Each structure stands twice: as structure tokens, then as C-alpha cells.
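# Got a predicted model here, sequence first, then my questions.
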Amino acid sequence: MRAPIQPLLDRLRDTAVRVGRLWIPGKQVEQTLARYGKLLFCINHSDEHPYSLVGSATAVRLNGECLLFCCHHQIKDYPPDDVVISTDKTGTILVSSSAIVWRESTPGDVDEEYHDLRAMKFEPTNYVGANMGPEFFDLQKNDCWNGDKESTFFLFGYPTSLRNVDYEIPHINVQQIVTSASYVEPSNARGLHRLRMSRLSGFSSDGLSGAPVFHLSEDAKGFFAGFAGIVTRGSESSEIIHFLDARQLTPFFQK
């Protein structure tokens, strides 16, 4: 499902755009970035309702380390081994992480939003037959959003209103959305910002927690798509979503 980002991507169709270390045709930017927004499954250990879909997650790779980010409020009712993602398009192969990490609070930051983040470690060599590394966005720190309020943002996610699980068939019917967004203002929390989505259709922002936010920028070599952060919350009736910028995610690596 597409919102107003499409005219922007259409203008770049015949232009090379850098994503991580790779240059790709502009017309492939959307499908390339979409793969880093994951659908998050949780195992219920029930024959009638074997799993639940709990929203979106963000797959990021830095210096070979692969982390899947989501929010604690999405998975708080499940042990780490029961939080999984699919390694194939049909959703038949589900894998869990080898460990889960979070940022420890201190007396001075106990109320900060980043304490809701969780990062699940995936070691590619542990998954025989699954080419896991390319499924994680190749994070280049210099490409991360630098706070420019005029940036063009876009995000990918799985709204609750566009997800349906039929356990009898069984069948999963989900739609991943991509929509552009503009900067509104910083919040009072460290590294937390407000964006206004430019959605045209009536999907709810419920289910977008954990979704990746990217920005499109230009340097001396040309256009590039960089990592901006991760959605932490939205509103049923508002166009405003909150996201934690990439600087709040890098401390999770090599923990």
C-alpha cells in the first residue's frame, strides 16, 4: 500500500541511489528498503491459535552484527524464544534470536523512551540454509539522520488494521505500508521526535511500533537512503507518530 512517497520515488526512477554500500536504481529503493521492515510473530503454544502477529520490527546490521529492534510493549507477554521472524515470503519458516539486549537505566535516565527498546541478536552462521545477513540493513553511521528538520522521511510497517490471521485454512493476510512523513518537533524525551505521516488511506498507526524510519538525502556523490530511527508509538486518530533516532540505537551493538 502506497502513500505520497511514491511521487518522490518516481522522480528517482532513473537515478542511482545508494543504500548502505550499494548503488541501486531509484526504482528499486522502495522494494529494497521494505525488506528491512519485518513482521513480528509471537508463538502461543496453542493448537487453535499457534501464533500472534504483534506488529513491526527493524532489522539493522552494523560491522557484521545483526540486530532486530522492536519495543518492549510489543513483546512483554512472551519469553524471548517465542519472539520470531520469518525467513521466507510464505511465513512458514520462523526463527528466533540467540539473545535479547536492552539499555540499563540509571538514576538520571529512568524515564527515557529508549528503555522501551529491545534488540534481538541474530548470528547468521546459526541459521543453516538461510541467507540472513542481507536481510538486515547495512548501517553506515555517516548516513544516519543528523537532525535536519527539512529531511524527507519514509517508513515501512504492518498496521494492525491490515493484518488478518485465519487459523483454519491456515492463512496470513498482511499488508506492509510505506508512507512519507515530515518533521514536526522534538519531544521532551532524549532522542525522541514527532513526525507527521502523509498517509492517504485509512490505516491506523496501531501496529507501527518497531517500524523502521529512513530518510532520503544527497551528498557529493548523489542521493542515498539512510537510517533515521524506529517508530515507538502513534495514535489511532492522529497523523503524528513518535520515533527514536538512530543515535539511540547504536549503543545496543556489541553489548
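Received, thanks. Residues are numbered from 1 along each chain as shown.

# From here on, just use CA atoms for contacts and neighbour counts.
Noted.

# all strands for the stretch 51-200 of the chain, in order.
All strands of the stretch 51-200 of the chain, identified by DSSP state E, counting those that start in this stretch, fall at 51-62, 65-71, 83-86, 94-96, 99-101, 117-122, 137-138, 152-157, 163-166, 171-174, 177-186, 192-197.

# I'd like these as a markdown table, with distance to residue 223 and mean neighbour count appended.
Shown next, in a markdown table, are these (distance: least, C-alpha to C-alpha, whole Å; neighbours: other C-alpha atoms under 10 Å):
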| stretch | distance to residue 223 | mean neighbour count |
| --- | --- | --- |
| strand 51-62 | 20 | 23 |
| strand 65-71 | 25 | 24 |
| strand 83-86 | 31 | 20 |
| strand 94-96 | 34 | 17 |
| strand 99-101 | 33 | 14 |
| strand 117-122 | 29 | 23 |
| strand 137-138 | 16 | 24 |
| strand 152-157 | 12 | 25 |
| strand 163-166 | 33 | 14 |
| strand 171-174 | 31 | 13 |
| strand 177-186 | 17 | 19 |
| strand 192-197 | 22 | 21 |
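
# out of those, nearest to residue 219?
strand 152-157 (14.2 Å; C-alpha to C-alpha).

# take a look at this one as well, against the first:
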Amino acid sequence: MIDELTGLSVRLNGLVVPGRSIERTLAAYSFNLVVHNNHDTYKVSLVGSATAVHFNGRYILLCSNHQLRGVDPQQVAMLKDDGGILVTSGGYAAYQARPDTDANDIAAFDFTEPVAAHPDLKRRFFELKDLPPDTLVTNVMAMLLTGYPSAGQTYDLEVKNHLGLARLNVACVPDGQPKDDALIRVRASVPLSVDPDGMSGGSAFVIQLEGNDLRAYFAGIILQGSRELFHVLKAGYVVGFLRSVYP
């Protein structure tokens, strides 16, 4: 599916990305959700995945609300390329959970101030401008989900002082509309060989055909998953949340 784009090009935020590079390009905006610990050896905990976006001038790290149970939001952090820990200082926002919809299962951490102090981080945030336009399912060439399954992470800080982060990209196709209109259901093109637990909060992008062009858009964040099916919070609901807390 993604392999079929090799030799083609995909438009993304006004840029033309070679098809052979589009998977790597889109996957780069998904990260481990890291929590800073006050511990000399185990300096961080990993609590699933997160998606980095630049929206209305703010640098925001998105995740699901359910990942934060038992977590102090003030200790949510990003890891720099050199392995340094960067703790958010710009605040945290979330909806009140509701039993009738997963539309409120989203949280955001404002990294605008830390990014101003560390401008090299800007490239790690996706420029969230355009929502995917409505289209026929037949025009959806692929959906790419990216996250960090817990089973794939290596956390050996006591002996080797090593933190190994394993990202998983999952090519999917639409699989119908669930009862909750806030969600998209998608099916993995090939069933996973690992448990996807830990991918909540990761990114979802869609590549669709518009006329003679292939275009990629932010499609939402992962909320739930199995080895075959995933539920994604739609991009429109993500943007609605962001507009409500960062007008």
C-alpha cells in the first residue's frame, strides 16, 4: 500500500514529498509520551505515544486523556535528540471525560516556551493547517498510523543507562464508521505481530487522491487499537478541541 507510492509524489502542506519518503516524513511527528520522574536512575516513565503539532502559533503535544491516569501532567516531557529531558512549562489542557463519546478523550501540552528556548525542536511539530476534505472511500489511498507499542520499548536504565525507543508504522484502510461519530475505524492492511498497547496518542495521517494529485493530511490521533482494528479521533474533533483551549 505505502510501497505502491514509490515513484510517485505526495503533496503535504504545499510541499511535494517523494512517495518513497512519505512514510518516514509523516511518522516523524509521533513520539513516546514521556513523564519525568524524581528518581536518580529511572529518570522517565513511558506512558504511550503522543503527536506533535504546530497550531495557531503554539507548539502542542497531543495525547489521549486515558493515558494520563495516575500521571502528574506537570511532569510530561519531551526527549531531545541528544537524550536530554525537556519538561513542559506552558500548561496542560483537557476535556472532562464523557461516557457517551470518545470525543473528549484528548489532552494537550503546550511546549511553546520550551521550543522558543530550543528552536531546533520546531521541525518535530507538524504544521496543522488543513483538514482532509470529504472524499469517496475509493479516493483514500492509505492511512498511516504511527506509535510506540509498549512491548517494543527497551528500558534498561539501571544496568546500561539505555532507553531504546521503537516506533511502529501501520498502513491501514478505512473500515466503516463506528457509532461514535467522533471516531474513524481503520483496518491494518496486514495484522500486527505485536500487541499495539501503547500506541494511543500516536498520529494518524491520510493520503488521498484529489484530481490527479496525491495529498496527505493529518487525520487525527489514535485512541484504541487491536492487532487488526484501530479507532482514531477525527482531525476535525482534534482541531475543535485545540480551538477551544488555544483560541
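It's in. Small disclaimer: the values here were computed from a predicted structure and weren't measured.

# Export the strands of the stretch 51-200 of the first structure to JSON lines and append columns for distance to residue 231 of the first structure.
Output for these, formatted as JSON lines (distance: least, C-alpha to C-alpha, whole Å):
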{"stretch": "strand 51-62", "distance to residue 231 of the first structure": "9"}
{"stretch": "strand 65-71", "distance to residue 231 of the first structure": "9"}
{"stretch": "strand 83-86", "distance to residue 231 of the first structure": "18"}
{"stretch": "strand 94-96", "distance to residue 231 of the first structure": "22"}
{"stretch": "strand 99-101", "distance to residue 231 of the first structure": "18"}
{"stretch": "strand 117-122", "distance to residue 231 of the first structure": "10"}
{"stretch": "strand 137-138", "distance to residue 231 of the first structure": "16"}
{"stretch": "strand 152-157", "distance to residue 231 of the first structure": "9"}
{"stretch": "strand 163-166", "distance to residue 231 of the first structure": "18"}
{"stretch": "strand 171-174", "distance to residue 231 of the first structure": "19"}
{"stretch": "strand 177-186", "distance to residue 231 of the first structure": "12"}
{"stretch": "strand 192-197", "distance to residue 231 of the first structure": "9"}
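
# contacting residues around the most centrally placed residue in the second structure?
Nearest to the geometric centre of the second structure sits residue 203, at 2.5 Å (C-alpha atoms, centre = their mean). Contact analysis of residue 203 of the second structure by C-alpha atoms under 8 Å, 6 or more residues apart in numbering lists 27, 29-30, 50-51, 145-147, 218-222.

# again, only this time at 10 Å
Counting by C-alpha atoms under 10 Å, 6 or more residues apart in numbering, residue 203 of the second structure touches 26-31, 49-53, 62-63, 144-147, 169, 218-223, 232-233.

# Aligned to it, what sits in the first structure?
Counting by TM-score structural alignment, residue 203 of the second structure corresponds to residue 212 in the first structure.

# Look through the second structure and tell me its longest helix.
For the second structure, the helix with the greatest residue count under DSSP state H is helix 235-245.

# Please identify the buried residues of that one?
Buried residues in helix 235-245 of the second structure, counted by 16 or more other C-alpha atoms under 10 Å: 235-239, 241-242.
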